[in-house]
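Visitor: coordinates only, sequence not included:
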């Protein structure tokens, strides 16, 4: 019997340290939550909306970066509705925003191409600051930067300007890197 639990794609993690070794412990927890959510919802793949949902639920630093007020709650409201109506049109389809040319099969280890691109983007953002591990804010910026992703659609429906959010996170991370 084949295991239905998606694993982290090998190109995102070194083989010797376990599947989530290039992410902080908090971000590894987010990825685990996204896997559980996709399995529970009966989705074929973990997509950017799963990642966003788990990220907002799990990471207080991510919730703090929004403009304040009810934005995170509104976004979570859309995400919670995913399995009962909103997002049902996504079931059975592969998320691919086209942000990164897909040269691999669309269902790599159960992750959508856009989710893979977001995780790769998070790792790139961390590496560009000289950090070995990506954190939740790196993933949030990567998710918000891909304006054609499901995560960006959910952010928009929740009243969040995804591009502005990505810029705010980038500025925050750059400022932290200069101070660190």
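Guide: That came through fine. Nothing here was measured: the structure is a model prediction, and the numbers come from that model.
Visitor: could you use CA atoms for every contact and neighbour count after this?
Guide: OK.
Visitor: roughly how far does residue 4 sit from residue 110?
Guide: In this view, residue 4 and residue 110 are 9 Å apart by CA to CA, to the nearest Å.
Visitor: between those two, who's got more neighbours?
Guide: Neighbours were counted for residue 4 and for residue 110 using other CA atoms under 10 Å; residue 110 has more, 22 against 10.
Visitor: pretty sure the more buried one contacts residue 43?
Guide: No. If you go by CA atoms under 8 Å, residue 110 and residue 43 don't touch, sitting 9.4 Å apart.
Visitor: can you pull the contacts of the residue most central in space within the chain?
Guide: Nearest to the geometric centre of the chain sits residue 51, at 3.6 Å (CA atoms, centre = their mean). Contacts for residue 51 (CA atoms under 8 Å, 6 or more residues apart in numbering) come out as 30, 31, 34, 115, 151.
Visitor: do residue 120 as well
Guide: Residue 120 neighbours (CA under 8 Å, 6+ apart): residue 12.
Visitor: show me what contacts the closest residue to residue 29 other than its chain neighbours?
Guide: Of all residues not flanking residue 29 in the chain, residue 58 sits nearest, at 7.7 Å (CA to CA, 6 or more residues apart in numbering). Listed by CA under 8 Å, 6+ apart, the contact partners of residue 58 are 26, 29, 30.
Visitor: let's bring in a second model and compare:
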């Protein structure tokens, strides 16, 4: 408490923590996190916590995939039951095994050279968040869902999420076709859902 002019005032001593956004600020910038369902916003928060806990400098597509699988039943339904167990088992090992080599690098598959990145996000993960929102808009919705993000992640060739899928024997193309066949209006661009 501070005494000023004979009245008691309470100082706000909480630390100021800048909020990370998933996309660069531009003239028509809208924070990506404002364009997500509550469930997908929770996925982003979980991926951020996971990155910090694992000692990673950035949220990457594997963090997003891991948190999606843990928290979104609609995403899990796209996979066979044993695939979910294998994926989660593999992803849990990230901080003690294969992921250690990722801590020294940045996930930048397909990144545009010279374009500034988004603080706290790998270029691929930031682009995936934007594309998930774009998919929702094309469907006539104004909020992105977990299945939108999954559809983008499985289409991100060379990403860590696709690498994880391949390492446990899950074909990204098969997942994309399953999403296209859900009949929920979540359409995956590409090979027609065979």
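Guide: Sure, I can see it. Quick caveat: nothing in here was measured; it's all calculated off a predicted structure.
Visitor: TM between them?
Guide: Remark: TM-score between the superposed chains equals 0.85 [TM-score structural alignment, normalised by the length of structure 1]; 170 aligned residues with a CA RMSD of 2.3 Å.
Visitor: the aligned residue in structure 2 for the residue nearest to the centre of structure 1: which element?
Guide: Residue pairing (TM-score structural alignment): residue 51 of structure 1 is matched to residue 64 of structure 2. Element membership for residue 64 of structure 2 (DSSP states H and E) is helix 61-71.
Visitor: mean distance, that helix to its aligned residues in structure 1?
Guide: By mean CA distance after the TM-score superposition for structure 1, the fitted helix 61-71 of structure 2 averages 0.5 Å away from its aligned residues in structure 1.
Visitor: for that helix, buried residues please.
Guide: By neighbour count on 16 or more other CA atoms under 10 Å, the buried set for helix 61-71 of structure 2 is 61, 62, 63, 64, 65, 66, 67, 68, 69, 71.
Visitor: cool, and stretch 109-129 of structure 1?
Guide: Per 16+ other CA under 10 Å, stretch 109-129 of structure 1 contains these buried residues: 109-126.
Visitor: please apply the same query to stretch 64-72 of structure 1.
Guide: Residues 65, 66, 71, 72 are the ones in stretch 64-72 of structure 1 that count as buried (16+ other CA under 10 Å).
Visitor: next one: stretch 86-96 of structure 1
Guide: Neighbour count says stretch 86-96 of structure 1 has 87, 94, 95, 96 buried, by 16+ other CA under 10 Å.
Visitor: rewinding a little: so which of the contacts of residue 58 of structure 1 are in helices?
Guide: Among the contacts of residue 58 of structure 1, the members found in helices (DSSP state H) are 26, 29, 30.
Visitor: can you select the buried ones from the residues you listed in PyMOL?
Guide: The PyMOL selection below is limited to those of these classed as buried (16+ other CA under 10 Å):
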select buried, resi 29+30
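Visitor: possible to save the ones in helices among the contacts of residue 58 of structure 1 as a markdown table with distance to residue 177 of structure 1?
Guide: Formatted as a markdown table, these follow (distance: CA to CA, whole Å):
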| residue | distance to residue 177 of structure 1 |
| --- | --- |
| 26 | 19 |
| 29 | 23 |
| 30 | 23 |
